[in-house]
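> After the sequence you'll find the predicted model.
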Amino acid sequence: MRTPFIVGNWKMNLTLHEVEEFLDAVKGNLPDPKDVECAIAASSIYMDVLTRFCKEETNLKAAAQNCFYKDSGAYTGEVSPMALADMGVNYVMLGHSERRKYFGETNKMINKKVKAVLANNMVPIICCDETMAKRKTYDEMNWVVNPVIEALKGISEDDAKKIVIGYEPSWAIGTGKSASGAEIQEACFLIRETLKDLYGDDIANQIRIVYGGSVNARNVSEIMSQDDVDGVLPGKSSLKAKEFIKIVNYQNN
C-alpha cells in the first residue's frame, strides 16, 4: 500500500515573515502521516526555519527544490546535498521542468544529482514532463518516460524503492489548466509500466508517482482517485496555508 504524498512547491516565493505565518497556520491542521504524508519544498534560504519546524511538527517533511551533485567544492551558489542532509532535509526535488528550461539541466546531470541525494540518505523526487507540442502530435508517451529511464541509470533496486517520480506536464504548470484525470492516469500508468520494465512489478508497485500542474483544492480529489497517482505537487495553491490545508485533507472533503 503506497502512502499518499503531497508536496507543496513554493518555488521562488514568500518572505521569511510569510513562511513563519504559513507554518504557524498549518500547525495542528495536517493529516496523520500514516494517512497522507505532507511536505513543503522551499527555497534553500528557508531550509533552517523549515527543518526546525518539521522536527516539532512531525506531520510535515522538509524538501529542497534542488541541489548540486557534489557534496562540497568550489561551486559558488550551489547547494550541497551533504549540507541539506545535515540540516534534516528529507526530500530533494530534481529535474523540475523550470530547472530544465531556464538552467539547462540535462538528464545526465539529473542522474548524477539523484545518486548524490541517495548517497546522503535523502529521497529524490524525480520530475519529468511533456510539452504541449508533443501531446498535439500524439508522441508524448515516448517523451515522458525518457527522463525517467535516464534519471535512474545505475540506480539499484534497493534505492529505486525509495524514490518518488513527479509527472508534471509543462503546459499545465502555473497555467491554471490541469490535465484531466484520464490524461494524468494515462501518463502515470506508462511511468509505472516503465518502472516495471526496469525493476520488476514488485518494486515498481512500491514507487510513488505524483502529479503536478495547476493542482488545487477543487481538483485534488479527482486526481487522487486515479489508480496510478499517489500524490500531487501543488505550486501556486501551496503558497496559502488555508488552500494547502484543504489539499492535504482531501480525504475529508
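Here it is on my side, so go on. Residues are numbered from 1 along each chain as shown.
> For the rest of this, base every contact and every neighbour count on C-alpha atoms.
OK.
> need the strands for this protein, in chain order.
In the chain, the segments counted as strands under DSSP state E are 5-9, 37-42, 60-64, 91-94, 123-128, 164-167, 208-211, 231-232.
> and Leu84, which of these is closest to it?
strand 60-64 (7.7 Å; CA to CA).
> Just the angle for the closest one relative to strand 123-128, thanks.
Calculated by axes from the mean of the first three to the mean of the last three CA atoms, to 10 degrees, strand 60-64 forms an angle of 60 degrees with strand 123-128.
> Would you mind pulling up the elements that strand 60-64 packs against?
strand 37-42, helix 47-56, strand 91-94 (3 or more CA pairs under 8 Å, 6 or more residues apart in numbering; DSSP states H and E).
> Contacts only, for the residue lying closest to Ala179 once chain neighbours are set aside.
Nearest residue to Ala179, sequence neighbours excluded (CA to CA, 6 or more residues apart in numbering): Ala172, at 6.6 Å. Going by CA atoms under 8 Å, 6 or more residues apart in numbering, Ala172 touches Ser178, Ala179, Gly213, Ser214.
> swap in Ser237?
Ser214, Val215, Asn216, Glu243, Phe244.
> Just list the residues touching Ile45, thanks.
So Ile45 contacts nothing (CA under 8 Å, 6+ apart).
> Likewise for Ser221?
Contacts of Ser221 (CA under 8 Å, 6+ apart): Tyr250, Gln251.
> Distance check, it against Tyr199.
The gap separating Ser221 from Tyr199 is 30 Å, by CA to CA, to the nearest Å.
> So which residues of the protein form helices?
Using DSSP state H, the helices of the chain run over 16-26, 47-56, 81-87, 97-103, 107-119, 132-136, 140-151, 157-160, 181-199, 201-204, 220-224, 241-248.
> And those helices: which comes nearest Met1?
Here helix 201-204 is closest among the helices of the chain (CA to CA), at 11.5 Å.
> helices or strands next to the closest one in the packing?
Using 3+ CA pairs under 8 Å, 6+ apart, helix 201-204 sits against helix 181-199.
> So which of the helices of the chain is nearest Cys38?
Closest among the helices of the chain, once you apply CA to CA, is helix 241-248, at 7.0 Å.
> Put this next to the first one:
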Amino acid sequence: MRRKLAAGNWKMNGLRADLAALDTLAEQRGFDVDVLICLPATLIGSCAGLPFAIGGQDCHSATHGAHTGDISAAMLADIGATHVITGHSERRSDHHETDAMVAAKSRAAHEAGLTAIICIGETLVQRADGSTLAVIDAQLAGSVPDCATADNTVIAYEPIWAIGTGKVPTTEQIAEVHAHIRARLAARFADGADFGILYGGSVKAENAAAIFAVPHVTGALVGGASLKPADFTPIIAALAAS
C-alpha cells in the first residue's frame, strides 16, 4: 500500500533560528503519514534526530566537479537528506531547466540513494488552451528516467498557475490530471500503480480535506504553509484522515 506523504518545501526561507519550528512540528504531530521537510541545503545538517524525513530542494546531475555553487545528490545524502525535489517549476523557469536536465538530476538522486520528487505542471496559458494533458505527457516522458520505481520516485503535480497564488484547480481538474498521471505511470512502469502522486499549489488547511479526497492524490507538496507548524499541522491531519 502506498504511504501518504505530506512534504513541505521551505524554498529560499529559513535560518538556523527558524529550525525551532521543526521542533514544534515534531511535538505536535502523531499522525500515521510520512512527513518530509525539504530545506535549504544550509540547514539540512542541523536536523538529525527529528521524527520525520529531511530533503533537499535541488541537486546537480554530476557527482562532483567544477560546478561552483551547486550541490550533488551524494552531498545531500551525506548530510542526512533522504529525498530531493527535482524539476520544480521555479527551477524550470528561473534556471531554464529542461525535461532532460530534470531526468538527469533524478537519475543522480537515485544513484545516491535518494528519493526524487519530480515536479510537473502546466502554465495558465496551457490550461486555458486545453493542452494540460499533453504538457503532462511530455513532462512525464522527458523528466522521469527509466530507472524510476515506486520506491525511489514520487511525482508531484503542481499547476504552475496555482503555486503561491491562492488559486486552486477544481477537484474535478485535479482528479483528471492525477488519473492521467496514474494511467501513464501504470503503462510505462511495472509498479506504476504504486507510485506516490502528490498535489501541490496553494494547499492549505481550508482545502486540504477536499484535495485529499480526490482519487490518486496520495499527499501534498506544500510551500508557504509548511513554514509554520500552525499552518502545516492541519494539512498533515487532513491527510491522515483521508
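Ah, there it is. Here the structure is a predicted model, which is why all the values come from computation and not from measurement.
> Got a TM-score for the two of them?
The TM-score (TM-score structural alignment, normalised by the length of the second structure) is 0.95; 241 aligned residues with a CA RMSD of 1.5 Å.
> one step back: kindly reformat the contacts of Ser237 of the first structure as CSV containing neighbour count and distance to Glu78 of the first structure.
As requested, the contacts of Ser237 of the first structure are arranged in CSV below (neighbours: other CA atoms under 10 Å; distance: CA to CA, whole Å):
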residue, neighbour count, distance to Glu78 of the first structure
Ser214, 24, 28
Val215, 27, 29
Asn216, 21, 31
Glu243, 17, 31
Phe244, 27, 29
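> ok, and those in the second structure?
Among these, the ones still in contact in the second structure (both residues aligned by TM-score structural alignment, their matches' CA atoms under 8 Å) are Val215, Asn216, Glu243, Phe244.
> Out of those residues, flag the one nearest to Lys108 of the first structure.
Val215 (28.7 Å).
> Which position in the second structure pairs with the closest one?
If you follow Val215 of the first structure across to the second structure using TM-score structural alignment, you land on Val203.
> and stretch 180-195 of the first structure, which residues are buried?
Residues of stretch 180-195 of the first structure classed as buried by neighbour count (16 or more other CA atoms under 10 Å): 181, 184-195.
> how about Gly8 of the first structure, what does it touch?
Ala39, Ile40, Ala41, Leu233, Pro234, Gly235, Ser238, Leu239, Phe244.
> now do 6 Å
Ile40, Ala41, Leu233, Pro234, Gly235, Ser238 (CA atoms under 6 Å, 6 or more residues apart in numbering).
> Mind giving me the ChimeraX command for buried ones among these?
Buried subset of the contacts of Gly8 of the first structure, written as a ChimeraX selection, criterion 16+ other CA under 10 Å:
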select :40,41,233,234,235,238
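> Need the strands of the first structure in TSV (columns: distance to Asn249 of the first structure).
What follows is the strands of the first structure, written out as TSV (distance: least, CA to CA, whole Å):
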stretch	distance to Asn249 of the first structure
strand 5-9	10
strand 37-42	10
strand 60-64	13
strand 91-94	21
strand 123-128	21
strand 164-167	20
strand 208-211	16
strand 231-232	12
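> what do we get in the second structure for the residue nearest to Ala179 of the first structure?
So, by TM-score structural alignment, Ala172 of the first structure is matched to Ala162.
> Val36 of the first structure maps to what in the second structure?
Per TM-score structural alignment, Val36 of the first structure is aligned with Val33.
> ok, its match touching Lys4?
Yes. The pair Val33 of the second structure / Lys4 is scored as a contact, 5.3 Å apart, by CA atoms under 6 Å.
> Look up how far Ala116 of the second structure lies from the residue mapped onto Gly154 of the first structure from the second structure.
Gly154 of the first structure maps onto Asp146 in the second structure, with residues paired by TM-score structural alignment. Per CA to CA, Asp146 of the second structure is found 13 Å from Ala116 of the second structure.
> Those two: which is more packed in?
More crowded of Asp146 of the second structure and Ala116, by other CA atoms under 10 Å: Ala116, with 32 against 12.
> Could you find the closest non-adjacent residue to Asn249 of the first structure?
Pro31 (6.2 Å).
> How about Ala26 of the second structure?
Pro51 (6.4 Å).
> mind checking how far Ala187 of the first structure is from Pro4 of the first structure?
To Pro4 of the first structure, Ala187 of the first structure is 18 Å away according to CA to CA.
> same question, Leu198 of the first structure
Separation of Leu198 of the first structure from Pro4 of the first structure (CA to CA) stands at 23 Å.
> okay, these two: which has more neighbours?
Pro4 (20 against 16).
> The more buried one contacts Leu233, correct?
No. Under the criterion of CA under 6 Å, Pro4 of the first structure makes no contact with Leu233, lying 11.4 Å away.
> need the contact list for Gly200 of the second structure.
Contacts of Gly200 of the second structure by CA under 6 Å, 6+ apart are Glu158, Ala220, Leu221, Val222.
> Tabulate the residues you listed (JSON lines), appending distance to Thr42 of the second structure.
Below are these laid out as JSON lines (distance: CA to CA, whole Å):
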{"residue": "Glu158", "distance to Thr42 of the second structure": "25"}
{"residue": "Ala220", "distance to Thr42 of the second structure": "24"}
{"residue": "Leu221", "distance to Thr42 of the second structure": "21"}
{"residue": "Val222", "distance to Thr42 of the second structure": "20"}
